[in-house]
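Undergrad: Below is the sequence, then the predicted model.
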Amino acid sequence: MSKREGLRADSTHFTLGGAPFLILGGSIHYFRVHRAHWRDRLLKLKACGLNTLTTYVPWNLHEPERGVYLFQEQLDMEEYIRLAGELGLWVILRPGPYICAEWDLGGLPSWLLQDKKMKLRTTYSGFTSAVNSYFDNLIPRITPLQFKNGGPVIAVQVENEYGSYAKDEKYLSFIKEALLSRGISEFLMTSDNHEGLKCGSVDGVLQTVNLQRLSGDVQHLAEMQPKKPLMVMEYWSGWFDVWGEPHHVFSAQEMISIVRELLDRGISINFYMFHGGTNFGFMNGAVDLGSYKPETSSYGSVVLIFMTTGTIIMYILKGYVTLVRLCKDAGLIYTDINYRSKLNLSIFIRLQSLKWMPVGQKPTYPAFFRGTLVVDQPTDTFVKLPNWSKGVVFVNGQNLGRHWSVGPQKALYLPGPWLKSGDNEIVVFEELKAAETIHFAENPEYSKTVEVSTQLFCTLL
C-alpha cells in the first residue's frame, strides 16, 4: 500500500493517491465470521469486483468488563485489517462507539448501565469518561494501519446514524475530537438515513446516506452537500429477521437495477451486508417500536453478482445425533461447559459430573440434553432441531445461539473450525419440548418469506 495522498473529497468525486476513486465497498464483520474463514470471505468480496471492506468495531466484545480489553483470536481486529490490505482491499473503519449493527445494545457494553444516571451517546461525564478510556486502548491499534502509514485504512466513520438519536448537539464534535486527538488522520465521514441527515452532521466531516431504494435520498444528500462526492454508506442488500415473523428477501433484479443506476451516476456504494455472518451466543439485538422483537441468530448472507459472478460455497456435514437427558434433581442444574474464558457462568460448573438418563424417559422442563457427534473431517454444517421448541445449542462449549420453533430461522450455523475429528459434544438447553434427535444438514432453512418492500418499517428507514 502506498503512502501517497489519502482519500479526499475536494470535488464531486473522491480521489485516492491523487487519482479519481469510486468506493465499491462491502460489509463483513470480523466478529460475526469465524477467524478461520476471514480470508475466504474477503477473497469472495474482492472477486465480486469490490475494492473496499467496511466493518464495525464492537465495544462490548473488546471491553466486556470495565478496563478488561480483548483484541486476540476472534477479536484480533488488527489482523483482520492487515489481511484485507494484503488481499488488496482498502478499509473503512466504523469504530462507534455506538454501532447499531442489530447487535446487543448497539455494541455498547452493558456495564455502562451500572451507572443509574447514565445517558448513553451524550456528553454525560460518565459516558465520555468510558469512551475516552476505550479509545485510549482502541485507537493506537488503528493508527499504524492508516493509509498515511502504509496501511489499508482510508477512512473512519464518526459514530453511527446519530442523526436518528440526536440527544446532544455537542456529542458528535466530542467523538470527532476523540478520534483526531488520538492520531486518526484519514478521511472522516458520518452515516445516516434520510431523516437522520438533518441532525447527523459535524463540521469538517462528509455525510453519507443509508438506503435500500432510490426515493430522493441521494438528491437530498446532494443538496445538503453541493460539490461533494456522493456515497451510499449502507446500501441495504437485505434485511434482518426477528423471531416469529417471516424471513426477509429482496428481489435480485430490483437490487441490480438500483445498483446500476448508482454506478451510472458515479455514486460510491457500500453493500450492507456483503456477508452477514452470525450473531453467535446471545449477542443478537432487538427492535422495540412499541413491542419488543428480538432478532435471530443469523444475520444473513448475500450472494452477490457484481462485475463478475461470485458465489459463496459452504462445505457441509450431514447426519444426526441421538441425545441423552440430564437427570434433574430438585433445585438448579449446574453444568461445566468450557467457554474458553468468554463466559464464566456459575450455572456451567458441574455438567460432566451429574447423572444423565436416556431421552426416552419423559423429561421435566426446562432441561439440558447431551449427545455426541462423531466426525471424520470437520467442515461447516447447519444444526436443525425438528420437533423441539425453544432453547440454546452448544457444540464443544461454543454457544451457537438460540433456536425457536416459531421461526423464521430453522437451523443454526456451525462453523467447521468448532468441530474436531472424533467425538464432539452437543448440548441443548430446552425450555418446553424436546425430540430424541437433532439433525445436521447442508443448507440453512427458513419458514415463510416476505419481500422487504412490503414491510413498513424497512420502507420508512
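TA: Here it is on my side, so go on. Numbers count the residues shown, from 1 in each chain.
Undergrad: rest of the way, CA atoms for contacts and neighbours
TA: Noted.
Undergrad: my guess is G151 meets R141, correct?
TA: No. Applying C-alpha atoms under 8 Å as the test, G151 and R141 come out as separate, 11.8 Å apart.
Undergrad: more crowded one of the two?
TA: When G151 is set against R141 and neighbours are counted by other C-alpha atoms under 10 Å, the residue ahead is G151, at 22 against 14.
Undergrad: ok now do that one, which residues does it touch?
TA: Residues touching G151, when contacts are defined by C-alpha atoms under 8 Å, 6 or more residues apart in numbering, comprise M1, R82, G85, P144, L145.
Undergrad: swap the cut-off to 6 Å and go again
TA: L145 (C-alpha atoms under 6 Å, 6 or more residues apart in numbering).
Undergrad: Specify the local secondary structure of it.
TA: Under DSSP: H, G, I helix; E, B strand; the rest coil, G151 falls in the coil class.
Undergrad: Distance of it relative to W90?
TA: For G151, the distance to W90 equals 9 Å [C-alpha to C-alpha, to the nearest Å].
Undergrad: Kindly report the same for G126.
TA: Following C-alpha to C-alpha, the distance that separates G126 from W90 is 35 Å.
Undergrad: And these two? Which one has more around it.
TA: Neighbours around G126 and W90, counted as other C-alpha under 10 Å, are more numerous at W90. The numbers are 26 against 15.
Undergrad: pretty sure that one contacts T54?
TA: No. Here W90 lies out of contact with T54, judged by C-alpha atoms under 6 Å, at a distance of 8.5 Å.
Undergrad: Give me the common contacts of the two.
TA: Here W90 and T54 share no contacting residue, scored by C-alpha under 6 Å, 6+ apart.
Undergrad: let's bring in a second one:
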Amino acid sequence: MDFATNQTLDFETGAHNFERLLETAKRVGLYVIVRPGPYVNAEANAGGFPLWLTTGAYGTLRNDDARYTAAWKPYFSKFSDITSKHLITNGGNAIVYQIENEYGEQWTDVDTKTPNAAAGRYMRSLEDTARENGIDVPLIHNDPNLNTKSWSQDFAPNATGNVDVAGLDSYPSCWSCNLDECTGTNGQYVPYQVINYFDHFQEVSPTQPSFFPEFQGGSYNPWGGPEGGCPADIGADFANL
C-alpha cells in the first residue's frame, strides 16, 4: 500500500484533537508557539514521523524528494488549515508557526554560503503550504546549534527557504544524563559553561528578536543512563547559569 496517497487524517479523536490544547491555552490566558513538524524530534520515536514513513519507500526524508513530499503534504496542509482558525490574526492565541525543527541544512558550506538546493526547496515548499492553508502569522525556525546559521534573512538575504524570524536551539549543558550522547555534537562536556549568544545573534539575525524556540530546561535520562538520573547537572548551579 502507498500510505502517502492513502492516508487517514485524524485530528478529532482523543489526543489527536490538538484544537483542545489551543482552546485550553486561550482560556487560561496563554499564547502558543505552534510547532507542527512534519519532523518534530522531541525525543519521540522517529522524531514524530509515522513508522511507515521510515521504511525507505519515501526517499531519504526531510528533503524535496517527491515521494516524501507526497507523504507530508496532506498532514501539513490539514494541520495548517485547522491552526489558521486559532491564529492571533483571527482572534486566537497562536502567535507564530514553526517550519520544520532543528533543520540546519541550508548550506553545504556555511563559510562560503554555498546553498543546499534540495533543503531550500523543501523549506520553501513547507512555507508555501502553510501560507496556502491560512497561516498568516510569522514563520519561524529552530536552528539546531550555533554553527549551522540557517534560514535567516539577515544572514543570507533572499536565500531560498528563509523564514520570518530565525531562532536558535541551545543546550549549554548536556541534554542527556549520559554524557557520551552529547560529545559528538557539543564536543567536550564542560559543566555550566557560559556561551556568548550575543555575538551569534549579532552575526546571524541582528534585526530580528534574539529568539530561543528551544532552550535547555534539564536533561533526560536515557535507557541505560545513570541510576537516579543526573540531579547534580540540573540543580542550583545549572539554574544559575
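TA: In hand now; what should we look at? Bear in mind the structure is a predicted one, so any value in this text is a computation, not a measurement.
Undergrad: Give me the distance between A166 of structure 2 and I99 of structure 2.
TA: From A166 of structure 2 over to I99 of structure 2 (counting by C-alpha to C-alpha), the distance is 10 Å.
Undergrad: Now do the shared contacts for these two.
TA: The contact sets of A166 of structure 2 and I99 overlap at H141 (C-alpha under 6 Å, 6+ apart).
Undergrad: What span of structure 1 is the longest helix along structure 2 aligned with?
TA: The longest helix of structure 2 (DSSP state H) is helix 66-84. In the comparison with structure 1, helix 66-84 of structure 2 aligns to the range 125-143 (TM-score structural alignment).
Undergrad: Over to stretch 202-215 of structure 2?
TA: When structure 1 is aligned by TM-score structural alignment, the counterpart of stretch 202-215 of structure 2 is residues 222-235.
Undergrad: got the contact list for the aligned residue in structure 1 for I140 of structure 2?
TA: Using TM-score structural alignment as the criterion, the counterpart of I140 of structure 2 in structure 1 is M189. Contacts here follow C-alpha under 6 Å, 6+ apart; on that basis M189 of structure 1 touches Q157, V205, L206, Q207.
Undergrad: Most neighbours among the residues you listed, which one?
TA: With neighbours taken as other C-alpha under 10 Å, the top of those is Q207, carrying 27 neighbours.
Undergrad: Just say helix, strand or coil for that residue.
TA: Remark: Q207 of structure 1 carries the secondary structure label strand [criterion: three-state DSSP].
Undergrad: how much space between the closest residue in space to H86 of structure 2 that isn't next to it in sequence and S84 of structure 2?
TA: On the basis of C-alpha to C-alpha, 6 or more residues apart in numbering, the spatially nearest residue to H86 of structure 2 that is not a chain neighbour turns out to be G92, at 4.3 Å. If you measure G92 of structure 2 against S84 of structure 2 using C-alpha to C-alpha, the figure is 9 Å.
Undergrad: quick check: stretch 78-90 of structure 1 aligns to which part of structure 2?
TA: Correspondence between stretch 78-90 of structure 1 and structure 2 is established over residues 19-31, with TM-score structural alignment as the criterion.
Undergrad: Buried residues, the matching stretch. List them.
TA: Of the residues in stretch 19-31 of structure 2, those buried under the neighbour-count criterion (16 or more other C-alpha atoms under 10 Å) are E19, L22, A25, K26, Y31.
Undergrad: Just send the residues you listed back as TSV, with secondary structure and distance to F211 of structure 2 too.
TA: Putting the buried residues of stretch 19-31 of structure 2 into TSV (DSSP: H, G, I helix; E, B strand; the rest coil; distance: C-alpha to C-alpha, whole Å) gives the following:
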residue	secondary structure	distance to F211 of structure 2
E19	helix	25
L22	helix	22
A25	helix	21
K26	helix	22
Y31	coil	16
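Undergrad: Can you tell me the centre-most residue of structure 2?
TA: Centroid check for structure 2 by C-alpha atoms, centre = their mean gives N101 as the closest residue, at 2.0 Å.
Undergrad: wait, what's in contact with that residue?
TA: N101 of structure 2 touches V40, N142, counting by C-alpha under 6 Å, 6+ apart.
Undergrad: Secondary structure class of the aligned residue in structure 1 for it, three-state.
TA: Matched to structure 1 by TM-score structural alignment, N101 of structure 2 sits across from N160. When states are read from three-state DSSP, the local structure at N160 of structure 1 comes out as coil.
Undergrad: I'd like the distance from N160 of structure 1 to I256 of structure 1, if you could.
TA: Between N160 of structure 1 and I256 of structure 1 the distance is 26 Å, computed by C-alpha to C-alpha.
Undergrad: What number of residues are in the vicinity of W404 of structure 1?
TA: Here the count is done by other C-alpha under 10 Å, and W404 of structure 1 has 20 residues near it.
Undergrad: scratch that, V96 of structure 2 is what I was asking about
TA: V96 of structure 2: 22 surrounding residues under other C-alpha under 10 Å.
Undergrad: pretty sure it is in a strand, no?
TA: Yes. When three-state DSSP is applied, V96 of structure 2 is found to be in a strand.
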